[in-house]
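Colleague: Let me see the structure of the following:
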Amino acid sequence: MKIIIAPDSYKDALSARDAAAAIAAGCARVLPRDRLVECPMGDGGEGTLDALLAATGAERRITEVHDALGRPINASWGWHAASATAYVELAEASGLQGLADTERTALHSTTLGVGELIRDALDAGAKRLILTLGGSATNDAGAGMLAALGARLLDTEGRPLPPGGAALAQLAELDLSGLDPRLATLTVDTAVDVDNPLLGERGASAIFGPQKGATSADVTRLDAALAHFADHIASALGHDHRTLPGAGAAGGMGFAAAAFLGARLQPGIELVMAQVDFDRLLEDADLVITGEGQLDGQSLAGKTPVGIARRARRHGVPTLALAGRLGAGWQAVHDEGIEAAFALADGPLTLPQALERTPELLADRAESLLRVWRLAARQTPR
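Modeller: Purely as a prediction, here's the structure:
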């Protein structure tokens, strides 16, 4: 029996790599290690970079950039010299995980650091960029990224706008004359984990702004500011990406990536599976175990476990899922190829207790799951 272990990260508890190791440890109590293939995954959010580096052998590089609040931080990105490919994860520079709850501000957070990482990749000689969006603390439609890459966003007095999405309401001139010319020959693939447009009731501000500290009044203000920004971009470029599925990803970074980087927006899990050659792994697999922090009805919109299950089903390989929590509507995942899903808790637990015990709980649930699977295999008539 060959088992592919392909989880996403368990938010605030384990990276995808550590989660795969914990699941493998539990499975190894039942099966030999040489039949377990660890393949950490991601759908574009935090931890996707680690999955890509592990799969491709790309070099991890560290660059000092600015975080979502403009503070200096060290952020990782990946460099694959043989293919001149750079891997940039937005969450490394502008991620929500880098901010305390009291620091979240959708009005003023910036994607400046993402642009600084892209600039560093261009300096290294990048001809292709894999950009993963998800886990962002920002709602500036990529304005900070553009500023880092040489664009100037000016108010009526000719002054640069301050950081953040709210300031875009004051945009009077979009000067693209200084935009880095190397972008014209850069091939960009962008991983998104949502299909929301830039604006409106399903847009970046309305759906994701509250997670980033936005009040209902802030959402209205931000949506209007991003619409104003989109109007300027449509006028400057002659095309409009505001309704593109995925444009609302990462506070509108999907919109900016499509408009200014010529990026193809792809479901993050599909892009990652292509990079790790997941189809090849499935060719002789008997079972896939996946999971992440929560499975619910929204998981069907492009989250890792469902993407994994859909692909495995094409190869006739069953998928089981281990989740930190099973949320409302989780049963819908059965229709997408997840044969069974299990929550991790072994009794009443507070959230801090659950987070601390996630490696132990993952290993224990994986062991129990494999024991039942092995028993079922023995009982199946040949």
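Colleague: contacts and neighbour counts: CA atoms only from here.
Modeller: OK.
Colleague: Surely residue 26 forms part of a helix?
Modeller: Yes: Residue 26 sits within a helix when classified using DSSP: H, G, I helix; E, B strand; the rest coil.
Colleague: Which residue comes closest to it once chain neighbours are left out?
Modeller: The shortest distance from residue 26 to any non-neighbouring residue, by CA to CA, 6 or more residues apart in numbering, is to residue 363 (3.9 Å).
Colleague: What helix or strand is that neighbour located in?
Modeller: helix 358-379 (DSSP states H and E).
Colleague: ok so, going back, would you check that the residue nearest to residue 26 makes contact with residue 20?
Modeller: No: using CA atoms under 8 Å, residue 363 is not in contact with residue 20; the gap is 9.5 Å.
Colleague: one step back: ok, the residue nearest to residue 26 to residue 306 distance?
Modeller: Using CA to CA, to the nearest Å, we find residue 363 at a distance of 21 Å from residue 306.
Colleague: I'd like the structure of this one too, to check against the first:
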Amino acid sequence: ENFPFKSLPFAPVHQEKGYGEMDITLGCDSNYREGILAVIKSIAVASDSSSVRVWSFAEGNDAIEMEKIFEEHAYDKIYPRKNLRVVRYERREELDHVLGTEQQQHPHSRRNLLGSEQGNYIRFFMPKIFAEMPTEQRPKQFLYLDCDTLVLEDPRNLANEISRQLGKDTQICMGAAKSSSSKPTRWGTREILKTMGIQIELYHGLNAGVLFIDVDCWNQSGALERILYWLKKNKNQHIFYRGKASSQTPLYYSFFPSMTILSPKNESKMYPKPWPYLVFLPKWNRNTQNMTTVNDASILHFAGKTKPWSIDATSIQKQIYSHYTTTTNTINNDNINPTSSLMSSLSSPSRSLSLRSLYQKFVTKHKNEEEAEMERSRETKKNKRHTLTRR
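Modeller: Sure, this is the predicted structure:
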């Protein structure tokens, strides 16, 4: 079923459609309304919403707020009601305990909010919550997405590529995209990682914003217990980078890339044994650092402090996001800063072009400027030579 969108989406680079059914999960609260609706809409555009179920996890009474948002903006407007579900969960005391939330002196600081907000960690509890559902309803595998992502290629293509490689038989319970970052990985205490035999010099870490998880394998392998162990150890010994709790760092200690060999030392017996994870193509978790990566992305991830719905968002971020906004108070083309070097070169109709066309205009403009500058430089040198000859 096709739903009437506010604006036509730009043409994604990847047009091929996948097949079969799959499940996608989200874990952010109702304060991220714009992000939640945008990623859901992007799934509808890229895939077949009749075959892809979306599960939005919400803590306690926030589930009521989420239902209100979906009732007003999502159900049978951007996504079929039968395949968009709110999953209510109650606050996890064991998570508060290992994070030390009750001991924080400044619980409302940005650092503590990011470190203690249960929504940041609920992705690790999702398999356990699914296991409590009736068998006929629960997903066998799911793709977890942060709410600052946009899906540009049918995610079933990813599922078709890797789903058979995950499970109890292969002992691979999780998949994550290969990191394409050039920045040093903030591993935390390297000595512990090396003691467990994780060869951190052979890879560049992972990003927890896009994860593919096998439910039974995750639950039976004790993945959640390993993550909670490392969160508790960080609370007591500050083994993570600068002692900061996050949803990403405990994965470094709980998993290692399946294409590497685990070489543990004798002292590793004091730690829970890490399990392998599958590394899939980086296009399934691309940042918006530049247009080259944007045009190569299957899933765009607006990782970092600057989000496309924030005041300080870049023009490119706003341009991309404008195609997926669904509420009246979110970013649209009229909100894009007309004085920016990129947008000022485009007429109003051009703002609805595909990203590739947008990028081409940007490149052409600056190429023409460079050629004009080179021509002026040649003329200046020519005039100087002519003046010297006359002298």
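Colleague: How alike are these chains, TM-score-wise?
Modeller: The TM-score (TM-score structural alignment, normalised by the length of structure 1) is 0.32; 189 aligned residues with a CA RMSD of 6.2 Å.
Colleague: Kindly list the longest strand within structure 2.
Modeller: When structure 2 is parsed with DSSP state E, its longest strand is strand 52-59.
Colleague: After that strand, which helix or strand is next?
Modeller: helix 62-73.
Colleague: For the helix or strand that that following helix is followed by, name the packing helices and strands.
Modeller: Proceeding N to C from helix 62-73 of structure 2, the next assigned helix or strand is strand 84-89, under DSSP H and E. Strand 84-89 of structure 2 sits against strand 52-59, helix 62-73, with contacts defined as 3 or more CA pairs under 8 Å, 6 or more residues apart in numbering; DSSP states H and E.
Colleague: Name the residues of whatever helix or strand comes next after strand 84-89 of structure 2 that are buried.
Modeller: Using DSSP H and E, the helix or strand that follows strand 84-89 of structure 2 in sequence is helix 93-99. Neighbour-count burial for helix 93-99 of structure 2 flags 95, 96, 98, 99 (criterion: 16 or more other CA atoms under 10 Å).
Colleague: Adding distance to residue 159 of structure 2, write those residues out as TSV.
Modeller: Output for those, formatted as TSV (distance: CA to CA, whole Å):
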residue	distance to residue 159 of structure 2
95	30
96	33
98	33
99	33
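Colleague: Out of the residues you listed, which is nearest to residue 128 of structure 2?
Modeller: Proximity of the buried residues of helix 93-99 of structure 2 to residue 128 of structure 2 was ranked by CA to CA; the top entry is residue 95 with 13.7 Å.
Colleague: was I right about that closest one contacting residue 229?
Modeller: No: Residue 95 of structure 2 is beyond contact range of residue 229, at 10.3 Å (criterion: CA under 8 Å).
Colleague: give me the element residue 147 of structure 1 is part of.
Modeller: Residue-wise, residue 147 of structure 1 maps onto helix 143-148 under DSSP H and E.
Colleague: Can you list the helices and strands that that helix packs against?
Modeller: Under the contact definition 3+ CA pairs under 8 Å, 6+ apart, helix 143-148 of structure 1 sits against helix 112-124, strand 152-154.
Colleague: Include distance to residue 60 of structure 1 and mean neighbour count when you put the ones you listed into TSV, please.
Modeller: Formatted as TSV, these follow (distance: least, CA to CA, whole Å; neighbours: other CA atoms under 10 Å):
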stretch	distance to residue 60 of structure 1	mean neighbour count
helix 112-124	12	23
strand 152-154	31	21
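Colleague: ok, now how distant is residue 94 of structure 2 from residue 155 of structure 2?
Modeller: 33 Å.
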